[in-house]
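*Asks:* Prediction below, plus the sequence it came from.
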Amino acid sequence: MDSNTFDQVLVVIVIILALILFAWGRWRYDIVATSALLVLAAARIIPTDQVFNGFGNPAVITVAAVMVVSRGMWNAGAADALAAALAGLGDRLLMPVITGVTAFISAFVDDTGTTGIMMPVAIQLARKNEQSPSKVLMPIAFASLLGGCITLIGTPANILVAGFRRQATGEPFGLFDFTPVGLSLTLAGLVFIWLIGWRLVPVRRSKGGKDELFEIADYLTEVAVPKESPFVKKTVSELEKALQEDVLILGIVRGKRRLPVLSRLEPLRAGDVLIVEADANSLKALLETSKFVLAAEKDLAKKFLVSAEIGMVEGVIGAGSQLVGRTLAQMNLRRFYGANVLAVSRQGHRHKGRLSGFRLQSGDVLLFQGGTESLGTVLDRLGCLPLAKRSLRIDKPTRVVTAVLIFSGVVLLPAFGILPVQVAFTAGAVLMVLCGIINARELYENVDWPLIVLLGAFIPVGEAMQSSGITRSIANAFLPVAGQLPHVVSLGVVLAGTLLLSNIINHTAAAMVMAPIAIGIAQGFGASVDPFLMAVAVGVSSSFLTPIGHQANTLVMGPGGYAFGDYWRLGLPLSLLVVGLAPFLIKMFWPF
């Protein structure tokens, strides 16, 4: 085996293993991508002085800057104000308006962020109209994916595809080069959802509110602390450490005072009455260990879970959350964040076992209790999205105007060719900080660093596919068959292959694998690379079949109560629509 063949075989093996690990999900995708990069660097397939060149790629810089600018728009309240205008929607207009607005926002704000903005609004409107939230959550997730393919900044995958076009032709795709195809597909997809697709969405049993969803009151008990208890003068922390069961101390009644327990250092006194959340087995263990006695009272949830100072909010765990893969015991939220997690729901079903050892994953819904003023900040720092509409941040209209002006500037400057996209958006991110719309901490906290590492690590791997000749070999194997068919059919094959791959692995990783292959096929035909790269861009924005291909799908899984197999009901016909229509639209706007 000559050295060139060895290089090709090794690159193929590394990429196949990476795809398997991406789909398995046992290790985070940035770790997998970095490992693939290091293996190819150790084999000298990627030159050692170019191993980390991907992190300086304009596509990576652009993605990070877009995330910061989008956060600025969120902080200023521009998106909230637009979402609030939907508050009066009735039953008939709910589906077309909320999906249409979602698609519009998604064209300019990251599609995952758009889903996070619209999800609490959709839930509230569905409950107001006595509908199950499951009827609208999947459509808004799919609308955000469709809208993301309208502009360069709608999804990180578009920025990445534009970077591959720059490598192939010397010029990247412009900000609105995606619009003719993307807008046409988005309109077609939305019309399908409005007329037919909504009937295919599974209906899950709707609950009325936070306490009903998790039935918290069923798990609350009042216990009195007698003077002979060994835990008199001991702290809440010491009591919880002594117990081997899941028992959460939520409040203390001391005389006529009611004390919410958000500090684990509160000492117990004889005569205190504790409000505890526990199942039957945990409660029995508590009484035996502490020598506490039962004391019955009604309406505990209303008295202790919510007050002027203490509130509850449901939050869904985002894909980049620090909670993913960890347990509540490891996070120790009461100590570090001053908040309690009262319950956890996965795919619409409350977890009935021990909470402390339950390993969390993206899409889980948590019921948080904490200070009303701090809960929003806690959710932000944990990477969770609230399922209740936030209080609107529009009390300072000048911030909204400033943010909109900055955003308009960073969009118009590249559109008129005055500045490259990466420079314009980086300048916009800096201006958002200088104008006080986001602070220095948020500047870094709101960048999806695992995604940035994935991009920076896998871009050289994609280049290795080209330099080792793999893309040329794939094109040569494809051409004898495809050469007998119209180019539009080949375009459909590339699009369908990308679409299927993006439903199995992270859609951005799918773009990095398929873009070099698309370029190789186009060059083998002697055709322009543009239509084939556009097919890749459309394919990665069409992850409708599973909840794992795109974070927007994952976000709505828990709140909607969807099962893994629910997505294909609406996703399959929508995917067939895209595969059938997109090649002809691409051919129309991007000739071969």
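*Replies:* That came through, no problem.
*Asks:* drop to CA atoms for contacts and neighbour counts, all remaining ones
*Replies:* Will do.
*Asks:* Doesn't Leu259 lie inside a helix?
*Replies:* No. Read with DSSP: H, G, I helix; E, B strand; the rest coil, Leu259 is strand and lies in no helix.
*Asks:* thinking it is in contact with Val253, fair?
*Replies:* Yes. Applying C-alpha atoms under 8 Å, one finds Leu259 in contact with Val253, separated by 6.3 Å.
*Asks:* Neighbour count for the two, which is higher?
*Replies:* Val253 (18 against 15; other C-alpha atoms under 10 Å).
*Asks:* neighbours around the residue nearest to that one when sequence neighbours are not counted, how many?
*Replies:* Once flanking residues are discounted, Val253 sits nearest to Val273: 4.9 Å by C-alpha to C-alpha, 6 or more residues apart in numbering. Here the number of neighbours of Val273 (other C-alpha under 10 Å) works out to 23.
*Asks:* So Val273 versus Ile249, what's the distance?
*Replies:* 11 Å (C-alpha to C-alpha, to the nearest Å).
*Asks:* next one: Glu212
*Replies:* Counting by C-alpha to C-alpha, the gap from Glu212 to Ile249 is 20 Å.
*Asks:* and these two? which has more neighbours close in?
*Replies:* Ile249 (21 against 11).
*Asks:* then this one, side by side with the first:
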Amino acid sequence: MDPQQIVFLLILGSALVLLVSEWIRLDLTAMLIVIALAASGLLSPTEALSGFSSEPAILLVSMFVLSGGLNHTGLAGRLGGWIGRLSGDRVWRAVLVIMPSVALMAAFSHHLMVSALMLPVLLTLSRSHKLPAPRLLMPMALAASLGTTVTVIAAPAFLVARDQLERAGAATLGIFSIAPLGIALCLIGTLYVLVCGRWLLPQREGAKAEEDRFQLNRYFTELLVLEQSAQAGKAMTAFCKEHSERFTVVDWLRDGRSLARPWADKPLASGDLLLVHAAPDELAALDREQGLALHAVVQYGDELAEEDGRTAQRNERLVQAVIAPDSEFAGRSISEIDFLGRYGLVVVGLWRKHGFMYRELSKLELRPGDVVVMWGGQDAAQRLADHGSFLLLLPFEGRARAKPGKAWLAALIMGASVASAATELLPVSIAFLAGASTMVLSGCLSLKQAYESIEARLFVFIAGAIPLGLAMQRSGTANLFADWLSPLVAHWEVTWVLLALFAAAALLTQILSDTATTILLAPIAIGMSDPLDISAAATVISVAMGSVAAFITPIGHHGNLLVYEPGNYRFVDFVRVGTPLTVMLGIAVACIAPLLWPA
């Protein structure tokens, strides 16, 4: 063992300690890896920093922005709702709909975003159809992870595998090169849950606390039909049908009077006031809707801007506050309190746990526990935060979505990106970078939202850790490990070698991320491929599959942790369900990979 290899092993050992212990953040660990590799002379400064301009890093950023576009335009939400409606009232039917649908979504998006999107949908489905949440959430999380095995772009581990193969001069992977194997794994996972789920999945109910967490989803507010609005003249029936997924109209006021029902074919007019219940995303977007605006903002917006001496567009924002149990505001109406005069804020919405609100917002009497949504400047919000009548003050959770019609534009952009990469019309990284740029230019999401969609910690970690694999090859450490291991498995069948690589990755990924596992094991797998006369692609993909499709414990995948508490799971539940599935998936990978990538 030469000095360079000793230095590399010291850096690798230190990195593993930091990654496993998480004494410091993963992205900071990656930066220390870059510094150590450059300072030790194992890599030049340019090589140590090459991960930031590498194709995996660019693809990862592009995929985050594309996924953000699908989310912000509401397309992902619509797909989630559609899946929920098709699931029916039987567990087997719900699983049959949920798992393939979620896997398909995860194949072209970030699996955590898909899991987070589907979690409230499935909790609602569980409550409304009396289906045990634990029998829905774990299959959903499994499907989200399995879906990432269908395309090279869906999981960072496959982006790293693709990069490692290209650096080694082996086969280049197209975005659908792993699709036959990934589809097989998705089918195995779905059949496994359908056949064995009734015995392996827990029968207990989901966590009750989660029901309340996801009930904060409809706010009461007032919507004004603006002058020369395109909505004016529309029959109420047509208007409600057009906006049924955005908000629900509970009353219709004209000249201060509530119009008698039935509304049916009565036309809207400029100046009409609609009392609506809207989801957080829609409430954040209502003042941007063409021809519609939040009534309080229209009524007091100019006055508020004059008081602050600033323009609302630049400085005003939505905040929400909870009325304290002993608040002086309890039992008083919003108009009596005069939020504008006292704090420089305008009340635009209200959430209440029990009861349905039909009166004008200004006439509603506040109760302890009410969540009041207000619009105003940052200084005014700070003044309100110091007032004892409010339990807490926090930014409003809703995010403004793009205008109606942008959802299908986002789908078209995503489809064009995939088609351009799949047909090799453009290099994969350029195709998806162009798609991400088009998402912003087309207005599917703002530049700020695009930056917010990027998981910076993961980007920095991948960009900083990629040179570790390069240093492993340059120092000869990868070949050293390969030379040690190759004689041990020299007489094994190809299937057993690939199964061993899958198993090694599956175990290591329980303590490291799938990306880190692939970065560490892929160079060794490549080094073993020539002596054993196995395709490098088969060995590396077996490693990547093992790092992504291992469900032995709940800590192996963040998606499992996301559903752990809502599903009221125990650690042993994942071991009982995931271990047999992981073994089956490993056997499938070991048998199919040599057929797809023969030596």
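*Replies:* Received, thanks. Here the structure is a predicted model, which means the values were calculated and not measured.
*Asks:* Any idea what the TM-score is?
*Replies:* Here the TM-score for the pair of chains, by TM-score structural alignment, normalised by the length of structure 1, is 0.71; 458 aligned residues with a C-alpha RMSD of 3.3 Å.
*Asks:* Show me where structure 1 has its strands.
*Replies:* 220-224, 248-254, 257-260, 273-277, 293-294, 310-317, 339-346, 349-350, 365-371, 384-386 (DSSP state E).
*Asks:* what's the first one aligned against in structure 2?
*Replies:* The aligned range for strand 220-224 of structure 1 in structure 2 is empty, by TM-score structural alignment.
*Asks:* What is the neighbour count of Ala84 of structure 1?
*Replies:* Neighbour tally, Ala84 of structure 1, other C-alpha under 10 Å: 16.
*Asks:* Return the residues in contact with the nearest residue to Ser145 of structure 2 once chain neighbours are set aside.
*Replies:* With sequence-adjacent residues excluded and distances taken as C-alpha to C-alpha, 6+ apart, Ser145 of structure 2 is closest to His111, at 6.2 Å. Shown in contact with His111 of structure 2 (C-alpha atoms under 8 Å, 6 or more residues apart in numbering): 144-145, 147-148, 154, 559.
*Asks:* Show me the two of these that sit farthest apart.
*Replies:* Farthest pair in the contacts of His111 of structure 2 (C-alpha to C-alpha) is Ala154 and Gly559. Separation: 14.2 Å.
*Asks:* can I assume Val577 of structure 2 is in contact with Leu200?
*Replies:* Yes. Here Val577 of structure 2 reaches Leu200: they are 5.8 Å apart, a contact under C-alpha under 8 Å.
*Asks:* So the two - more neighbours on which side?
*Replies:* Shown here are Val577 of structure 2 and Leu200; by other C-alpha under 10 Å, Val577 has more neighbours (23 against 15).
*Asks:* ok, back up a step: closest one to Ala550 of structure 2 out of the contacts of His111 of structure 2, please.
*Replies:* Nearest to Ala550 of structure 2 among the contacts of His111 of structure 2, with distances taken as C-alpha to C-alpha, is Ser145, at 9.2 Å.
*Asks:* okay, now that closest one: neighbour count?
*Replies:* When neighbours are counted by other C-alpha under 10 Å, Ser145 of structure 2 comes out with 30.
*Asks:* Also Arg257 of structure 2?
*Replies:* Counted with other C-alpha under 10 Å, Arg257 of structure 2 comes out at 10.
*Asks:* try Leu520 of structure 2
*Replies:* Neighbours of Leu520 of structure 2 under the rule other C-alpha under 10 Å: 22.
*Asks:* Could you do Ala471 of structure 2 as well?
*Replies:* Neighbours of Ala471 of structure 2 (other C-alpha under 10 Å): 24.
*Asks:* Identify the residue of structure 1 aligned to it.
*Replies:* Per TM-score structural alignment, Ala471 of structure 2 is aligned with Ala464.
*Asks:* Now do the closest residue in space to its match that isn't next to it in sequence against Gly54 of structure 1, distance only.
*Replies:* Of all residues not flanking Ala464 of structure 1 in the chain, Ile46 sits nearest, at 6.5 Å (C-alpha to C-alpha, 6+ apart). Per C-alpha to C-alpha, Ile46 of structure 1 is found 11 Å from Gly54 of structure 1.
*Asks:* intersection of neighbour lists for these two?
*Replies:* Joint contacts of Ile46 of structure 1 and Gly54 (C-alpha under 8 Å, 6+ apart) are Pro460.
*Asks:* which one in structure 2 is aligned with Leu412 of structure 1?
*Replies:* Under TM-score structural alignment, Leu412 of structure 1 pairs with Ala419 in structure 2.
*Asks:* distance of its match from Gly88 of structure 2?
*Replies:* Ala419 of structure 2 is 33 Å from Gly88 of structure 2, by C-alpha to C-alpha.
*Asks:* Equivalent analysis for Ala385 of structure 2, please.
*Replies:* As judged by C-alpha to C-alpha, Ala385 of structure 2 and Gly88 of structure 2 stand 45 Å apart.
*Asks:* now Glu47 of structure 2
*Replies:* In this view, Glu47 of structure 2 and Gly88 of structure 2 are 54 Å apart by C-alpha to C-alpha.
*Asks:* Quick one: the helices in the stretch 451-599 of structure 2, in order.
*Replies:* 456-474, 477-489, 494-508, 514-529, 536-548, 558-564, 571-596 (DSSP state H, counting those that start in this stretch).
*Asks:* among those, which is nearest Asp370 of structure 2?
*Replies:* Using C-alpha to C-alpha, the helices of the stretch 451-599 of structure 2 put helix 558-564 closest to Asp370 of structure 2, at 27.8 Å.
*Asks:* Superposed on structure 1, what's the mean shift for that closest one?
*Replies:* Taken over the aligned residues, the distance from helix 558-564 of structure 2 to structure 1 averages 1.8 Å (mean C-alpha distance after the TM-score superposition for structure 1).
*Asks:* Repeat that for stretch 11-18 of structure 2.
*Replies:* Stretch 11-18 of structure 2 versus its aligned partner: 2.3 Å mean (mean C-alpha distance after the TM-score superposition for structure 1).
*Asks:* who's in contact with stretch 66-77 of structure 2?
*Replies:* By C-alpha under 8 Å, 6+ apart, stretch 66-77 of structure 2 touches 108-110, 114, 117, 399-404, 406-408, 410-411, 414, 435-436, 439, 444-445, 449-450, 453.
*Asks:* Could you pick out the buried ones from those residues?
*Replies:* 108-110, 114, 117, 400-402, 406-407, 410-411, 414, 435-436, 439, 444-445, 449-450, 453 (16 or more other C-alpha atoms under 10 Å).
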